[in-house]
Every structure is written in structure tokens, then in C-alpha cells.
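Novice: Just the structure for this:
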Amino acid sequence: MDKGYLNVWFLSVAFMLLFTGFQCLGIIMKTILEGFKLENVNFYADGYLCMALIYISFAIANWFAPSVISLIGPKITMIVGDICYMGYMACFLYPIEIVLYIISVILGIGAALIWTAQGNYLVINTPKEKMPRNSGVFWAMLQLSMIFGNTLIFFLFAGQESIGSKVRILVVFILLGIMGFSLLVFIFLPRSVRHDAISSDAEEKPGPIEVLKGAGTLFKTKHILILCVTFIYSGLELAFFSGVYVSCVGFTLKLPNSKRLIGLTGIFIGIGEVIGGITFGILGAYTAKIGRSTIVIFGLILHVLSFALIFINLPNNSPFGNTSDDAIISSSPVIAVACGFTLGLGDACFNTQFYTALGSTYQNNSASAFAIFKFIQNVGAFAGFLYSTHLILYGNLILLTGFALLGTICFIIAEKIEVNEDEVIKYKMKSKNQEPSNSAK
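Specialist: Alright, predicted model coming up:
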């Protein structure tokens, strides 16, 4: 195992531990806050609104994250981001409405830092020809967090009609402990095997203002603009499967033991994500032969099938709270869990190809490329959580289907565009003797 590949594994383990906590919290947030409201009548915080605030501040902060990386490097940037996630988790020991909303904004900033730095660290430890393998390793390891976290929920939520303080505090303490180990891994994360124009250790590198301008230049290219439509869809479906859908399952009282089913559905979302990461990432040398566009089309088919089954299996008002309403068919826990699996597998189809496409195309400007990806994706996630506070389930599913079709078409078009990275961004380096270049230092 070469040093760069080993570094990718360290990175993957750190993210798996961190998001065992956060992805689990995202899935149960709406449910535990509704339980807290039953004990505190003057508490009105909404889980969907918290997530919306996270993603809009995440989106805005993405523009500045490459500049931070240029100043302190990807490793320290990820450590700062990890601390923001742990602070957010701690707030759920005793939720206070205004504090939750403020810390949601802070977490969004930390998320922008950690995810942009992650994309940068992944690329500068990965040869171009190994991007499918390494991005697949990262994605599969990251999504193991869905399985671990939701297994915990499956057992702790058994027999619970609502989530009281005792269960909430126990869950938060366990998840905080797991996230603490992620911070240790980030602290001891090895140095990268190479640097690019942004994360160079040399003095002759672009300053934070130049990096910000470079990201703006990249954002205006034809290739990125077309991909942005696909990135928006990835944000909308992220909001749906990571927060809205599992809440709908938990609120559907016609499903047996619906609160426990949240955990089981989350586990199968994670299984789908891991299988997708292995199939289209780690085994990318084989699946790459069918092309990135074909894999994205397969993801589209899986998602449209999922939306159709959810449409008939869950009641229309299930996003908003406990409901005993009937669905079009008798609500089935098997269909609910199966849709979790297909949502996760389809999401992996999209995201592994995004990582491979960006990492292969923008080897020396990965921080800017991934910042733009996360910016657009999180604008989509913000919109998804925001409209889900009022939009009925059927409207949500119809909107998702339309964007899935449009996003897939745009990805196919973008794949046919030739990109010369050297002609996109030419930084003015600090050294007077240094010619403008974007080559790695």
C-alpha cells in the first residue's frame, strides 16, 4: 500500500467516525426535537429549519474555504471543522431554540471547511488514474457511518412512541464519544504526498484573495455551469433521504414500531451507499468501462423507482408529524426499508461519479472545484429542507423526479465537454520571479 493510498484510508476512517455521529443525528433530529417539545411546551425549534440553516451557511462559506486552506493547509482546516461538528452535537444534550439556530450556522461554516479540505486532501494523495478507486474507498467508508449510527438507533428506539430526555441524552453522549475519536485521527493525519497550487507549502503560491478569484473564474466555465444542475439535484435528494424520508417513516403510525423503523431504514440507506461505493469506486477499474454517464443513469432509475414506491406507501402529510392517515396502499415496512436501500445506492451512483469527474479534471485546483460542488449541492439541500417544512410528500416527490431527470441530462452533456485546466485558472504567484502557473509545487 503506497503512502498516498494509506493517507486516503486514514482520511476515510476519520470521516466515518465523525459522520457516525452527525448523519445519525440528522436522521433522528426532527424526531428527537418533536419529543423534546412534548416535555417543554415553550420550545418551538424545527429540525428541518436547523438543517436548512446548516446548508445555507455551508453553501456561502464554501466560497471562502479554499482561501482558508491556502493559509493553514487541509489538515488544520479539517480539525477546525471537526470541532464545529462536535459543538453542534453537544447542544442536543439540552436543546435551546436560539442556540440551536446559531450553532447551526456555525456548523455550516465548519462543514464548508472540512468538506473542501477533504476534497483537496483526497486529490493530492491520489494519482489521476486511481481517482475511481480512492474516491470509492472514501465514499464506502464514509457511508459505513450510516450503518453503525442507525444500528444504535434501531436498538435504543425500540418500543418508543416518542423520544424522551433519557434516551436523547444517552444517544448524544454515545455519538459525541465516537466523534471524539475522529478528532484524534485528524490530529495524527499524515502529511500529503504532494501539494497543488492552493495547498502548497512553498512561499510562491497564490494568496487567499487570488484563490477566491480563481474559484469564481472556475465557476463561470461551461463545464461547471452545466454540472451545477446535477449538483442541485444531489442537494435536493440529500435533504430528502437524510432527513425528510426517514422522518416520514417515523411519523407514519400505520407502520409497526415506526420509531424503531427509522434506524432500520437508515441502516439500509447506508448499506446501499456502501455497496455503491464499492461497486462504482473501489471496483472502478472494471465499472469505469461502462462510463460515468451510464452509472449516473442507473442512479436515476433507482431514484425514480424509489420515489414511485414512496408515493404509494406513505401518507401525504407524513413529513410534518405523527399521522394515522392511510397511504394509497397499506403502508409496508418492507417497502419503506427497501426504498431506503435504493435511495442510498442511487445516491452513491451520483456522488462517486462527481468525485471521479472533478478529481480527474481539476487535479491542481481541487479545493476550488470541490468548493463549488459543495456550494451548489448545499444550496439544493437548503432549499430541500426549507420547502419540506410546508410541502406535502407528494409535491416533494414530484419535484425530485423532475430535477433527477434534468440533472442526469446535464451530467451527460458535461461529460462530452473537453476541459484544459491550465487554461481555466492562472494564478499570479507571490514571487516576482515566478511565472503565473497552476502547477503543483
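Novice: Please count neighbours and contacts with C-alpha atoms only from this point.
Specialist: OK.
Novice: Can you get me a residue count around Ile329?
Specialist: Here the number of neighbours of Ile329 (other CA atoms under 10 Å) works out to 12.
Novice: and it, that's in a helix?
Specialist: No. Assigned with DSSP: H, G, I helix; E, B strand; the rest coil, Ile329 falls outside any helix and is coil.
Novice: One more sequence to fold, the one below, so I can look at both together:
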Amino acid sequence: MTQVILVGLVCFLCPGMFNALNGMGGGGQMDSTTASNANTALYCTFIIFGILGGSIVNLCGVRWTIFVSGLSYALYSGSYVYLNHTANGAFTIAAGAILGIGAGVLWAAQGMIMVSYPKEEEKGKYIAVFWIIFNLGGMIGGILPFAINYHNPKDSLSDAVYIVFVVLEVIGSALGLALCPPSRVVRDDGSSVVLVKYTDVRTECVEIIKLFLNPTMIALLPMCFTSNFFYSYQFNCVNGAIFNIRTRGFNNIWYWGAQMAGAYALSFLLDKKEWSRKKRGLIAFALVAVFFNVMWGGSVALQQKYTHGPTITGPTDYPGGSIDFLEHSRAAGPIILYLVYGIGDALFQNFAYWIIGALTNDSQKLSRYAGFYKGIQSLGATVAWQLDAKKVSFMHQLIGNWVLLGISLVPMFVVINRLTDHSESEIVEEGFAHDHKEALSAGKAEAAV
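Specialist: Take a look at the predicted model:
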């Protein structure tokens, strides 16, 4: 638990601050084009280094990989100070590409720690503990711009906000050096987290290729692709489009706070010992499916009121202009919907990690699985942010999110339906590919008897 809390604090100060900045819409800028292009560059490199990240962590260890990766977050936040003074987005876009490299490795290490360190019956709780600490960073990161820009009439964040983010992210990266190697971590009951196994570059290359031949991982591709696709719509097309700058920060406080509540609530379901793992998974699946369909339905109702946000040429066309949180009658509905977005994100992400953690308890495999998840997730995010940068209509982006959700649900159900109560062996991951063969062989043997 100590290690999970430590990596939670790292993500509290690094990805948590990045999420707060990104959640402002356009990185806190009036024009979201540079931020959208920077996010596209970020997720392009994230695709590659997300998939490679698990192997990099296996070869180099968690401490230094997390430390170096964390510094890339500080570089990205600092680039906005340059953007404020020059209006030249090239440095911010390049910093986004570098951040994609660091984030890919950091999240692979984080995923391995979060889903391989706990015992099987505690994985939901450990995922929730991490998610609460991590999103506390986004919540506090929302308070900073809200407080600093409370009396700021401009539609862009001040240098002071970006500099505070840089300082916090440097501190977060340094915390990575306090982590222990997996081989030295012992659970509360005295059992070791991982058997010490030797790995090399050749082995890791072969294992990465196997990921794309693994039927279970292929089945989870739509889930991975969809899991961050909605950020560009929620951050830019809603928060950045219809709220003023201080209300965007106010909304982020509630968005990331709602994530903490959603993760905490889901953990009780995912760890309910009275039910089998499959039953828990199927009930959580139904909850996620219904929740997201209701959420996107509410989004359509809001989206019909406007087509664009503020730009350098004019304000948003939302009725009455940009919303301030003090305009209670106008603000209540959209702010509540944005809070619901936060709950939905927590439900989907926590459930996805729980599914991956149910496939095996091998920390090296889980580091690769987590890297695969983040890599394919980043592919989806790359497409989403570029659609926003190319000014695809808000309604079309919303419809795309809803369609992708529907596509991801079917293979998720298939994988969940094959889960067993224990994953100490490779029953789940291997069995997904061989169930039919084994059933056929068993049938022949029974007939022969």
C-alpha cells in the first residue's frame, strides 16, 4: 500500500497537474488550437512509448524511469509561459511530443504497481486508492487557476499559474526516487509481490509482439481506444467552449472531485467477496454501459444549444454568452453535466484497469498490459484531439464518442464473461484463445470413455 500511495502522489503532482491544465480547455488559452495540436503530438509519441513503456520499466526499473518521465510534465507546463509571451505554439507542440514519451513510460510503471502489488481480492480497493490520490491533484490543480484568476478578466491563464504547475511537477518527479524495486516489495501478509525474473531486450521485443497476437488484448482494443477519446470533447467542446476562465477552474474542482467519489464507490462492487469475479464484472459492466448512455444523451440535449466556443474573432454562440458560476440559473445544468463526466471517467478507467488486473498476477506481464492499454488509449486520444484541432463540429465529435462506446461494449462483455475467480495461473489470458480447442478435446475424450 505504501508503494501505491507513493506512485499516487507522483501522479497527483505530475499527470494530476497536467489534467488540471488540460481540463481548463485549450490549456488555459483563449484559442485551443495550439493545445489541441500539442495534445495530438503528445499522444502520437504516447502510442509508441505506451506500448514500449512496460518493457522499458522491466529493463530499467521503476524509480529512475518515473523520475525522468515526471520531468517531461514540468517541461510541458513551462512551455505555456513561452506561448503567453510569443504566441508561437511550436515549443508547446514539441514539449507535448516529449511529454508523450515520458507519460508512456510513467503510466506503464504506474499500471504495473497498481494492479500487480495488491492481492486478488483487494485490487478494486488499491485501484480506487490510487485514483483518489491522483485525482486529488486534478482537483487542487483546478483550485489554483480558479483562485489566481478569480479577478482576471482575460480568457487565458497568467504566467503565475503555469509556474506553480512547473514547481509541483518537479517535486512529483523527485518522489519517484522513493519507490522500491518490485523484487523488494512485500505485501502485508508477508508474501512477495513478484518472483525475481531476468529479462532482456530480446525477450521484451518478443513479448511486445505477442501482445498484438493475444486474442484477449485484441478483444480489449476498442475499450483501450475509447477510454480517453472523450477528453477533447469534454475539455474543449464543453468546459472550454461555454464557461469563462474562472468557471473552468471551478468546474475542474468538481470534475476531478467527482472522479474520486466514483472510484471509491466502484471499489466496493469490484471487491465484493460474496460474489464471483465474473458476477462483479458483469454488474459493473452494466453500470458503466447504462451510465455512459445516459451521460451522452444529456450531452446531446446541451450540445443542441451552441456550435462553437470563444475564439480570437469572437465569443461563443452559447445563448447569453460564456457562463459564470455565479449565474446560478444558467450554470447549474451544464456544471452538473460536467460533474457527471468526471464520475463517468472514473467508472470507465477503474473498470478497465480492474479487467486488465484480472488477467494475470505476473508483474512483468501486467507492466506490458498496462503499457498496451495506455498506448492504444493514446491512439484514440490522438485521433480525438486532431479532430478538435481540425475544427470538426462539436456535435459530430459527440456522436463519435457515443458510437465508439457502443463498439467497445461488446468485446468487453466477452472478456468479462470469461473471467475466473483466480488468475494466479494464466487460465484467463491463455484460455481465451484455447477455450474452444479444449472443449472439443474434452468432448472427444468423454465420447471415447
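Novice: Post the TM-score for the overlay when you can.
Specialist: The TM-score (TM-score structural alignment, normalised by the length of structure 1) is 0.82; 401 aligned residues with a CA RMSD of 2.9 Å.
Novice: tell me which element the counterpart of Ile262 of structure 1 in structure 2 falls in.
Specialist: The pairwise alignment with structure 2 assigns Ile262 of structure 1 to Arg248, based on TM-score structural alignment. Here Arg248 of structure 2, judged by DSSP states H and E, is contained in helix 245-270.
Novice: Now that helix on structure 1. Mean distance?
Specialist: By mean CA distance after the TM-score superposition for structure 1, the fitted helix 245-270 of structure 2 averages 1.8 Å away from its aligned residues in structure 1.
Novice: If we go by neighbour counts, what in that helix is buried?
Specialist: Applying a neighbour-count criterion of 16 or more other CA atoms under 10 Å, one finds 245-267, 269-270 buried in helix 245-270 of structure 2.
Novice: go on, stretch 25-45 of structure 1?
Specialist: Neighbour counts over stretch 25-45 of structure 1 (16+ other CA under 10 Å) mark 25-36, 43, 45 as buried.
Novice: quick one: Asn149 of structure 2 from Gly431 of structure 2, how far?
Specialist: Distance, Asn149 of structure 2 to Gly431 of structure 2, by CA to CA, to the nearest Å: 55 Å.
Novice: Looking at the two, which is more packed in?
Specialist: Ranked by neighbour count (other CA under 10 Å), Asn149 of structure 2 and Gly431 place Asn149 first, with 21 against 16.
Novice: quick one: what helix or strand has Lys308 of structure 2 in it?
Specialist: You called it Lys, but residue 308 of structure 2 is His. When the helices and strands are read off by DSSP H and E, none of them contains His308 of structure 2.
Novice: which one in structure 2 is aligned with Ala14 of structure 1?
Specialist: Going residue by residue (TM-score structural alignment), Ala14 of structure 1 aligns to Val10.
Novice: same deal with Ser67 of structure 1?
Specialist: Using TM-score structural alignment, Ser67 of structure 1 pairs with Ser55 in structure 2.
Novice: what's the closest non-adjacent residue to its match?
Specialist: Here the nearest residue to Ser55 of structure 2 in space, its sequence neighbours aside, is Glu204; by CA to CA, 6 or more residues apart in numbering that works out to 5.5 Å.
Novice: For the counterpart of the one you found in structure 1, give its distance to Glu418 of structure 1.
Specialist: Glu204 of structure 2 maps onto Val211 of structure 1 when the alignment is built from TM-score structural alignment. Going from Val211 of structure 1 to Glu418 of structure 1 by CA to CA gives 23 Å.
Novice: now do Phe155 of structure 1
Specialist: Relative to Glu418 of structure 1, Phe155 of structure 1 is positioned 50 Å away (criterion: CA to CA).
Novice: And the two? Which one has more around it.
Specialist: When neighbours are counted by other CA under 10 Å, Phe155 of structure 1 and Glu418 differ, and Phe155 comes out ahead with 12 against 9.
Novice: was I right about the more buried one contacting Leu261?
Specialist: No. Between Phe155 of structure 1 and Leu261 there is no contact, the gap being 10.0 Å when judged by CA atoms under 8 Å.
Novice: for the helix holding Arg248 of structure 2, packing partners?
Specialist: Using 3 or more CA pairs under 8 Å, 6 or more residues apart in numbering; DSSP states H and E as the contact criterion, the neighbours of helix 245-270 of structure 2 among helices and strands are helix 15-23, helix 123-148, helix 277-303, helix 328-357.
Novice: Tally up the residues packed near the alignment partner in structure 1 of Gly342 of structure 2, please.
Specialist: Matched by TM-score structural alignment, Gly342 of structure 2 corresponds to Gly344 in structure 1. A count of nearby residues for Gly344 of structure 1, using other CA under 10 Å, gives 30.
Novice: Kindly report the same for the one 10 residues further on.
Specialist: The burial metric for Phe354 of structure 1, expressed as a neighbour count using other CA under 10 Å, is 22.
Novice: Next: Ser183 of structure 2.
Specialist: That count, for Ser183 of structure 2 with other CA under 10 Å as the rule, works out to 13.
Novice: So it sits against Tyr198, correct?
Specialist: No. Ser183 of structure 2 is not in contact with Tyr198 according to CA under 8 Å; the separation is 11.1 Å.
Novice: Hmm, Thr20 and Leu175 of structure 1 touching each other?
Specialist: Yes. Here Leu175 of structure 1 lies in contact with Thr20, judged by CA under 8 Å, at a distance of 7.2 Å.
Novice: hey, what's in contact with both of the two?
Specialist: Gly149 (CA atoms under 8 Å, 6 or more residues apart in numbering).
Novice: Distance-wise, check the counterpart of Leu236 of structure 1 in structure 2 relative to Leu211 of structure 2.
Specialist: Aligned against structure 2 by TM-score structural alignment, Leu236 of structure 1 finds its counterpart in Phe229. In this view, Phe229 of structure 2 and Leu211 of structure 2 are 22 Å apart by CA to CA.
Novice: quick one: which of these two has more around it?
Specialist: For the pair Phe229 of structure 2 and Leu211, the greater number of neighbours falls to Phe229 (24 against 17), based on other CA under 10 Å.
Novice: Look at that one and tell me its secondary structure.
Specialist: Secondary structure assignment for Phe229 of structure 2 (three-state DSSP): coil.
Novice: Show me what Gly23 of structure 2 lines up with in structure 1.
Specialist: Pairing criterion TM-score structural alignment: the partner of Gly23 of structure 2 within structure 1 is identified as Ile27.
Novice: now do Ala97 of structure 2
Specialist: Ala97 of structure 2 maps onto Val105 in structure 1, with residues paired by TM-score structural alignment.
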